[in-house]
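Asker: prediction below, plus the sequence it came from.
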Amino acid sequence: MIFSAKTCVGRVRSNNEDAFYVPPKNGNYPELFMVADGMGGHRGGEVASQMAVKEVSDYINARFSKDFNEDLIKAMINDSIMEANRKILMAAMDHEEWAGMGTTLTMVLFLGKKIFIGHVGDSRAYMIRNNTITQLTRDHSLVWQLMEEGRLTLDETRTHPMKNIITRALGTDRVLEPDFLEYDLEKNDIIVLCSDGLTNMLEDDEIKNIVCGQELETAAEMLIHAANLHGGIDNITVELIRAD
């Protein structure tokens, strides 16, 4: 497994409310990757995103087995997100300055020739295969919902004044419904995880062209740089993982 992960505060924000997780190099850890984009309160977004990736990774690392079937993996991913959601809610109740904090979370677990995705919010997972980029997750956002209802076009969602309103997040409700997705994997597929600080600045094909033209480490740096050149109005986080 070859991967690279980068994050940047961008050109406008004063602090970075994104967080990410990649498996530690030392030790027999699951091939788990995550991006979270926090929001709300004094440092609340930063706290929420960091809590999300820590709680989910701790939960899965402690329970994962390569012998798990699809149902057990789905249950484990769902339970890990629910536990993180519960702890973020509790932290917000215990600290007034964090009231209203929440975070997106998009995670990918690699197992054999499959990937398993848990997803809440509008961070995204893409797959690049044979020079084609495909968005694997659907945004939990108001404009995405309007697009699915036929009331907006995809182009209109990019510039809509309410495009930053998300409809699901960890830490905002006790009841949460994460998306669970499963995809087959082929050799040299590249999975892209990113916060909306990247996708609000770059078109999908721009992301694909950068990733396909460079080694992953260089491509991740170039994606951050390109998003900043386009304005860098939000924190930017990207993870690139090549299946081997």
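Answerer: Received the coordinates, thanks. Numbers count the residues shown, from 1 in each chain.
Asker: from now on I want contacts and neighbour counts done on CA atoms only, so please keep to that.
Answerer: Fine.
Asker: for the longest helix seen in the chain, which positions count as buried?
Answerer: Counting residues, the longest helix found in the chain (DSSP state H) is helix 70-94. Judged by neighbour count using 16 or more other C-alpha atoms under 10 Å, the buried positions of helix 70-94 are 73-74, 76-89, 91-92.
Asker: so where do the strands sit in this structure?
Answerer: 2-8, 18-21, 31-39, 102-103, 105-111, 114-120, 124-129, 132-135, 179-184, 190-194, 236-242 (DSSP state E).
Asker: now distance to Lys208 and mean neighbour count too, for the ones you listed, in JSON lines please.
Answerer: Listed next are the strands of the chain as JSON lines, based on distance: least, C-alpha to C-alpha, whole Å; neighbours: other C-alpha atoms under 10 Å:
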{"stretch": "strand 2-8", "distance to Lys208": "15", "mean neighbour count": "19"}
{"stretch": "strand 18-21", "distance to Lys208": "21", "mean neighbour count": "26"}
{"stretch": "strand 31-39", "distance to Lys208": "19", "mean neighbour count": "27"}
{"stretch": "strand 102-103", "distance to Lys208": "26", "mean neighbour count": "32"}
{"stretch": "strand 105-111", "distance to Lys208": "19", "mean neighbour count": "23"}
{"stretch": "strand 114-120", "distance to Lys208": "20", "mean neighbour count": "22"}
{"stretch": "strand 124-129", "distance to Lys208": "7", "mean neighbour count": "22"}
{"stretch": "strand 132-135", "distance to Lys208": "6", "mean neighbour count": "15"}
{"stretch": "strand 179-184", "distance to Lys208": "19", "mean neighbour count": "14"}
{"stretch": "strand 190-194", "distance to Lys208": "9", "mean neighbour count": "27"}
{"stretch": "strand 236-242", "distance to Lys208": "11", "mean neighbour count": "25"}
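Asker: A further structure is provided below for comparison with the first:
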Amino acid sequence: MGNTNQDTKMFGLFKNNSSTKVFSISHIGDRKENQDSLIHLKSGLSECYLVADGMGGHSGGKLASTKFCTAMSQLFPLYINNIDNIDNIDNNNSQDINNLIDDARLQMCQQVKAENPDLSPHTTAVLVIYDKEYAHIAHAGDSRAYLFQNQALTWQSKDHSIAQLMVDQGDMEETEIPQDQSQNILYRSIECEKKHLINISRFKIGSGDKIILCTDGFWCFVKQQELLDLAQSSKPKKTLKQLTQKAYRRAKGDADNITALLIQFPTT
């Protein structure tokens, strides 16, 4: 419990010409290193927001999340330039985004293996590609996306975990996931050994909508009402820091890395 403010990174307000605003934070928790990574990118009329959580159960977790984000930052502009109408991408025709993610995965693997061939890098990933009208949300693992529209939580991603499968089968309540031992047993991630088809969800973005992207170190210890409070907050940077501190305290000395990113879409 001896972490200081030096272990917390509050990222400054990211604001572009469209008035989309982004607030983000990353805290080391009680771990020896922070294996979480995050980026926000802009290319033409499109933007990409990404949170990744290197999986500590495998070797090379920190490298995995870092290299995946680096690869995405390099490849995203190239893919956007090759897509004439990204707003035509829907849940049944999302090959372009899947290709982008898979190419970033392959580049991650090449770079990590070049540094240490014995590593087995795995990372979760949750990302948003926004084109000024639609948000395309993709994820692998248990890093989550929450969509808020009309002052309410209208959608959240489903974890690729054994605990989530138990919920889907009716063997457990969703509220029990954070405390269940199978919460961090994942059957899908960004990894070198296997390519996973990534599910893409597509939403039309309205005035004042918000999206929260976060790792399990955040959502496991933050209540749903507190997420709504963050989405509605008039001081999101302050609220985000307060919730991160709450998540850290609630972990009672065993806090994972804690990372969250709030996207505020333009109000018209």
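Answerer: Perfect, thanks for sending it. Keep in mind the model is a prediction, meaning the values are calculated, not measured.
Asker: name the surrounding residues that touch the longest helix of structure 1.
Answerer: Helix 70-94 of structure 1 is contacted by residues 48, 51-52, 55-56, 59-60, 63-64, 98-102, 116, 118, 170-174, 176, 178, 180 when judged by C-alpha atoms under 8 Å, 6 or more residues apart in numbering.
Asker: hmm, which of these are the buried ones?
Answerer: Buried members of the contacts of helix 70-94 of structure 1, scored by 16+ other C-alpha under 10 Å, are 48, 51-52, 55-56, 59-60, 98-102, 116, 118, 170-172, 176, 178, 180.
Asker: any idea what Ala163 of structure 2 aligns with in structure 1?
Answerer: Matched to structure 1 by TM-score structural alignment, Ala163 of structure 2 sits across from Val143.
Asker: next: Lys223 of structure 2.
Answerer: Aligned partner of Lys223 of structure 2 by TM-score structural alignment: Glu203.
Asker: Thr239 of structure 2 too?
Answerer: By TM-score structural alignment, Thr239 of structure 2 lines up with Ala219 in structure 1.
Asker: contacting residues around that match?
Answerer: The contact partners of Ala219 of structure 1, taken as C-alpha under 8 Å, 6+ apart, are Ile210, Val211, Gly213.
Asker: the same query, at a cut-off of 6 Å, please.
Answerer: Ile210, Val211 (C-alpha atoms under 6 Å, 6 or more residues apart in numbering).
Asker: quick check: the gap between it and Thr199 of structure 1.
Answerer: Ala219 of structure 1 sits 15 Å away from Thr199 of structure 1, taking C-alpha to C-alpha, to the nearest Å as the criterion.
Asker: what's the local residue count around Asp216 of structure 2?
Answerer: 23 (other C-alpha atoms under 10 Å).
Asker: now the residue nearest to it when sequence neighbours are not counted: how far from Gln95 of structure 2?
Answerer: Excluding the flanking residues, the one nearest Asp216 of structure 2 by C-alpha to C-alpha, 6 or more residues apart in numbering is Ser143, at 5.8 Å. Here the criterion is C-alpha to C-alpha. By it, Ser143 of structure 2 lies 21 Å from Gln95 of structure 2.
Asker: need the counterpart of Ala140 of structure 2 in structure 1.
Answerer: Match for Ala140 of structure 2 (TM-score structural alignment): Val120.
Asker: from Gly150 of structure 1, how far off is its match?
Answerer: As judged by C-alpha to C-alpha, Val120 of structure 1 and Gly150 of structure 1 stand 22 Å apart.
Asker: do the same with Ile166 of structure 1
Answerer: 18 Å.
Asker: those two: which is more packed in?
Answerer: Ile166 (19 against 10).
Asker: under the alignment, what does the more buried one map to in structure 2?
Answerer: Looks like Ile166 of structure 1 aligns to Leu186 there (TM-score structural alignment).
Asker: right, and Asp131 of structure 2 touches Ser46 too?
Answerer: Yes - with contact defined as C-alpha atoms under 6 Å, Asp131 of structure 2 and Ser46 form a contacting pair (4.4 Å).
Asker: check contacts around Pro23 of structure 1.
Answerer: Pro23 of structure 1 sits next to Leu32 when contact means C-alpha under 6 Å, 6+ apart.
Asker: and it, what's its match in structure 2?
Answerer: Under the alignment defined by TM-score structural alignment, Pro23 of structure 1 corresponds to Leu41 in structure 2.
Asker: on that earlier part again, I'd like the distance between the residue nearest to Asp216 of structure 2 and Phe218 of structure 2.
Answerer: 9 Å.
Asker: same check on Thr244 of structure 2?
Answerer: Here Thr244 of structure 2 is placed at a distance of 7 Å from Phe218 of structure 2 (C-alpha to C-alpha).
Asker: of those two, who's got more company?
Answerer: Remark: of Thr244 of structure 2 and Phe218, Phe218 carries more neighbours, 27 against 24, as counted by other C-alpha under 10 Å.
Asker: quick check, that one in contact with Ile258.
Answerer: Yes - assessed by C-alpha under 6 Å, Phe218 of structure 2 is found in contact with Ile258 at 5.0 Å.
Asker: now do Phe3 of structure 1 against Asn200 of structure 1, distance only.
Answerer: 23 Å.
Asker: typo on my end, it should be Pro24 of structure 1
Answerer: Distance from Pro24 of structure 1 to Asn200 of structure 1, by C-alpha to C-alpha: 30 Å.
Asker: more neighbours: which of the two?
Answerer: Between Pro24 of structure 1 and Asn200, counted using other C-alpha under 10 Å, the more crowded position is Asn200 (20 against 11).
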